[in-house]
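> Mind looking at a prediction? Sequence and model below.
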Amino acid sequence: MKTIIQKLYKKKNLQISEMYKIISYIGKKKISNIEISSIITAIKIKGLTKEEILGTIKACLKMINKFHVLKKELYADIVGTGGDYNQGINISTSSALVASLLGFKIIKHCNESVTSISGSSNILEMFNINSKMSKKLSQKILEKFNICFLHAQKYNPVYKNVKKVRSQLKTRTFFNLTGPLLNPSQPKLSVIGVYSKKKMILLSNTIRSLNYKNVLVINSDHTDEATLHDITYVTQIRKKKAQSYILTPEDFGIKWKKKNILKKQSLNKNFLTLKKIFKGKGTTEQNEIIAINTALLLFIFGKKNLKKNTQNSLDIIKSGKIYKLIKKISKIGSLCKKQS
């Protein structure tokens, strides 16, 4: 292990087997937080490689507590790398809820905030939805509502063991990039937002080596989501073949908007904003940014008409059905908690 760490200090790239060993040590708690911190920092300075991502994924999947879907149906995830320091509302979580109401199975991979104010698990908790609920209950909710939420640290010992170090470092790390590829259900379909175009290329190349059926990797204006004010860069990977293109708001049937300079919002402020949107009382811009990202999620299921996808998503958002769904999921979770 010391030899591998010394290699990193010399800014040398690691082989898949070397990265696998490091991550295995982290998952088995055979390495100190100081060593974890130094490894994270060394990789950040050196730059991450495809082989190091693959080594991380291979080691994590060996230890991860897998989530099995009871019925053999097609399901997807929509997730961002985070790390774009955008303190806006939780787009991917919102889009996942909309898609589920449109009849698509979504298994949302969640985590707590590290580089942002409100991670997906944080905001769900504000709505009384526990992403750390039991596997059995998550399966039940998926069957009933087409959606469930899986907490990274509950299923993945590596992410649990690096939580403290990542929180203290308060910066982007390679765990931001590997997280979206480690959903415990291992979906064949996914929309993955990446905080930079450079990292988008790295992640797309990595995904070509993995067992996905249809993935969209997206970036727009240094954020990990499609936007209303700028071009969205897309790389689609289907059966290991990649195709890159750009999308504009007009491709979704939406008018271009001026860039909204976001101020840092507290978790509570984000919660109150989302609550209003979910009740069907959001602004046009708020509704539309969720709708275009949902449109991309529907696209990977084979619904290729982005304008129609966007309009169908807007109809759901404006109806207030999202809030009713959240209340139902929250109620089931609470009832089962009392009975257990």
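Here it is on my side, so go on.

> all contacts plus neighbour counts: C-alpha atoms, from now on.
Fine.

> Just give me the residue closest to the centre of the chain.
residue 79 (2.0 Å; C-alpha atoms, centre = their mean).

> correct me, but that residue touches residue 187?
No - counting by C-alpha atoms under 8 Å, residue 79 stays clear of residue 187, with 11.9 Å between them.

> burial measure for residue 339, as a count.
Counted with other C-alpha atoms under 10 Å, residues neighbouring residue 339 total 6.

> Am I right that residue 150 sits in a strand?
Yes - counting by DSSP: H, G, I helix; E, B strand; the rest coil, one finds residue 150 located in a strand.

> take a look at this one as well, against the first:
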Amino acid sequence: MFTTYLEKISAHENLTSAEASHALKMIVDGMVSDEEVAGFLVGMRMKGESLEELTAFVKVMREASTKVDVDTTGAVDLCGTGGDKSGTFNISTAAMFVVAGAGVPVLKHGNRSVSSKSGSYDVLETLGAVPHLQKAEVEKLFEETGMAFMFAPNFHPAMKYVMPARKSLKIRTFFNMLGPLLNPAGVQHQVIGAFSTEAAAMMIQILANLDTKSAFTLSAHDGLDEISLSSQTEIFELKSNLSGNSTTFDPGSLGYSKVEFRELLGGDADYNAEIIINIVKGNASQAQRNIVELNAAFAIHAAGAAGTLEEAVEMASESISSGSAANKLEQFINASMRLA
């Protein structure tokens, strides 16, 4: 049966919603060999995934996940797809503490590095936090701190059937797009950075299909899966309804100066952890602080905590300047260690 799906996609034909669901269910139920999984991932990438296929995949993965039962009112998730090969530091992970410091609950979903030197898991671990908490511990952490990090493998056990193929392929697959859409707590407010404008456009439509309240999906002109300071960024917005077109956002419109891309570069988890500590303590370079502040502002606005982006920028800036973001980082590290 699975061979039929492989033959169909190798002929560049889209699967129906039912076929896409069944194919992925076979994979996540462990009924398919690693070689076939790899063939499916490569075949889908070469063909190009349809909106119908991706929506079906998200539904299957959400159903198979371990749910985190917390009050998600006003909470936001901010993450990137990865796969942009940019080599920047962990911008959305740093922004998590700035957002929390502004009083906005954060339910971040993430993983170890697949294609970069340091994923959100890696840098949080280096900072001294315990990122691999299980469901009950995550729920308690969020209750205590208003922040949580949900380590994808703990909440998507079915991914164990996909990881060998992903690791051996070492290329971007549709799972880069699925990951940010599979928040185990079911947050209704999201900011998702994508590796391309096409991916961002597809993801906002999937979120609209799945009844998300508000979201930004975006991709920067310099290839970054964050809102960049070295170029303009294409941003799609979902509110009560979806406008199909992106807005070209220029950081200058919020008073931010343009920077050289190299000023945003990171390194391994140790190097990136040091940058995050410097940002929340107000000791980072202007470029590092500003890009985190800007991305945090979009998350604050997406969560509905600020009526305008200008207000959100003020809240993000105050979070760093007041020491609130640094306190949140310390609180997160201590609470996660205790709960582990």
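It's in. It should be emphasised that the depicted structure is a prediction, and the values quoted were computed from it without experimental measurement.

> ok, back up a step: which residues are in contact with the residue nearest to the centre of the first structure?
With C-alpha atoms under 8 Å, 6 or more residues apart in numbering as the criterion, the residues that contact residue 79 of the first structure are 92, 93, 108, 109, 180, 190, 191, 192, 193.

> which one of those residues sits closest to residue 19 of the first structure?
For these, the minimum distance to residue 19 of the first structure (C-alpha to C-alpha) is 18.0 Å, reached by residue 180.

> To which residue of the second structure is that closest one aligned?
In the second structure, the residue paired with residue 180 of the first structure is residue 180, using TM-score structural alignment.

> contacting residues around its match?
Applying C-alpha under 8 Å, 6+ apart, we find residue 180 of the second structure in contact with 79, 80, 81, 109, 110, 192.

> roughly how far apart are the fourth one and residue 44 of the second structure?
Going back to what we said before, that points to residue 109 of the second structure. 24 Å (C-alpha to C-alpha, to the nearest Å).

> can you check the third one too?
When distance is defined by C-alpha to C-alpha, residue 81 of the second structure is 17 Å away from residue 44 of the second structure.

> Check the fifth one too.
From residue 110 of the second structure across to residue 44 of the second structure, the span is 23 Å (C-alpha to C-alpha).

> between these two, which one's more packed in?
Between residue 110 of the second structure and residue 44, counting by other C-alpha under 10 Å, residue 110 is the more crowded of the two (25 against 22).

> Map that one across to the first structure for me.
By TM-score structural alignment, residue 110 of the second structure lines up with residue 110.

> any idea how far that match is from residue 180 of the first structure?
With C-alpha to C-alpha as the criterion, residue 110 of the first structure and residue 180 of the first structure are 9 Å apart.

> What about residue 337 of the first structure, how many residues nearby?
Neighbours of residue 337 of the first structure (other C-alpha under 10 Å): 12.

> What of residue 202 of the first structure?
15.

> for residue 45 of the first structure, same thing?
12.

> Please name the residues that touch it.
Taking C-alpha under 8 Å, 6+ apart as the test, what residue 45 of the first structure contacts is residue 11.

> For it, give its distance to residue 8 of the first structure.
Where residue 8 of the first structure is concerned, residue 45 of the first structure sits at a distance of 9 Å (C-alpha to C-alpha).

> Could you do residue 107 of the first structure as well?
Taken as C-alpha to C-alpha, the span from residue 107 of the first structure to residue 8 of the first structure is 35 Å.

> more crowded one of those two?
A count of neighbours by other C-alpha under 10 Å puts residue 107 above the other of residue 107 of the first structure and residue 8, at 28 against 20.

> Helix, strand, or coil at the more buried one?
Reduced to three states by three-state DSSP, residue 107 of the first structure is strand.

> isn't it right up against residue 185?
Yes - taking C-alpha under 8 Å as the definition, residue 107 of the first structure is a contact partner of residue 185 at 7.4 Å.

> re earlier: measure the equivalent of the residue nearest to the centre of the first structure over in the second structure to residue 281 of the second structure for me?
Using TM-score structural alignment, the equivalent of residue 79 of the first structure in the second structure is residue 79. According to C-alpha to C-alpha, residue 79 of the second structure stands 22 Å off from residue 281 of the second structure.

> Secondary structure of residue 66 of the first structure: a helix, I assume?
No - according to three-state DSSP, the state of residue 66 of the first structure is coil, so it is not within a helix.

> Would you mind giving the secondary structure of the nearest residue to it once chain neighbours are set aside?
Once flanking residues are discounted, residue 66 of the first structure sits nearest to residue 184: 4.8 Å by C-alpha to C-alpha, 6 or more residues apart in numbering. Secondary structure, three-state DSSP: residue 184 of the first structure is coil.

> Could you pull up the residues touching residue 184 of the first structure?
Residue 184 of the first structure touches 64, 65, 66, 67, 109, 150, 152, 155, 156, counting by C-alpha under 8 Å, 6+ apart.

> Which of those residues remain contacts when I look at the second structure?
Shared with the second structure under both residues aligned by TM-score structural alignment, their matches' C-alpha atoms under 8 Å, the contacts from these are 64, 65, 66, 67, 109, 150, 155.

> residues contacting the second one?
Under the criterion of C-alpha under 8 Å, 6+ apart, the contact partners of residue 65 of the first structure comprise 155, 156, 184.

> In a markdown table: these, plus distance to residue 255 of the first structure.
Below are these laid out as a markdown table (distance: C-alpha to C-alpha, whole Å):
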| residue | distance to residue 255 of the first structure |
| --- | --- |
| 155 | 41 |
| 156 | 41 |
| 184 | 37 |
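
> Across to the second structure, which of these hold up?
The contacts of residue 65 of the first structure retained in the second structure, by both residues aligned by TM-score structural alignment, their matches' C-alpha under 8 Å: 155, 156, 184.
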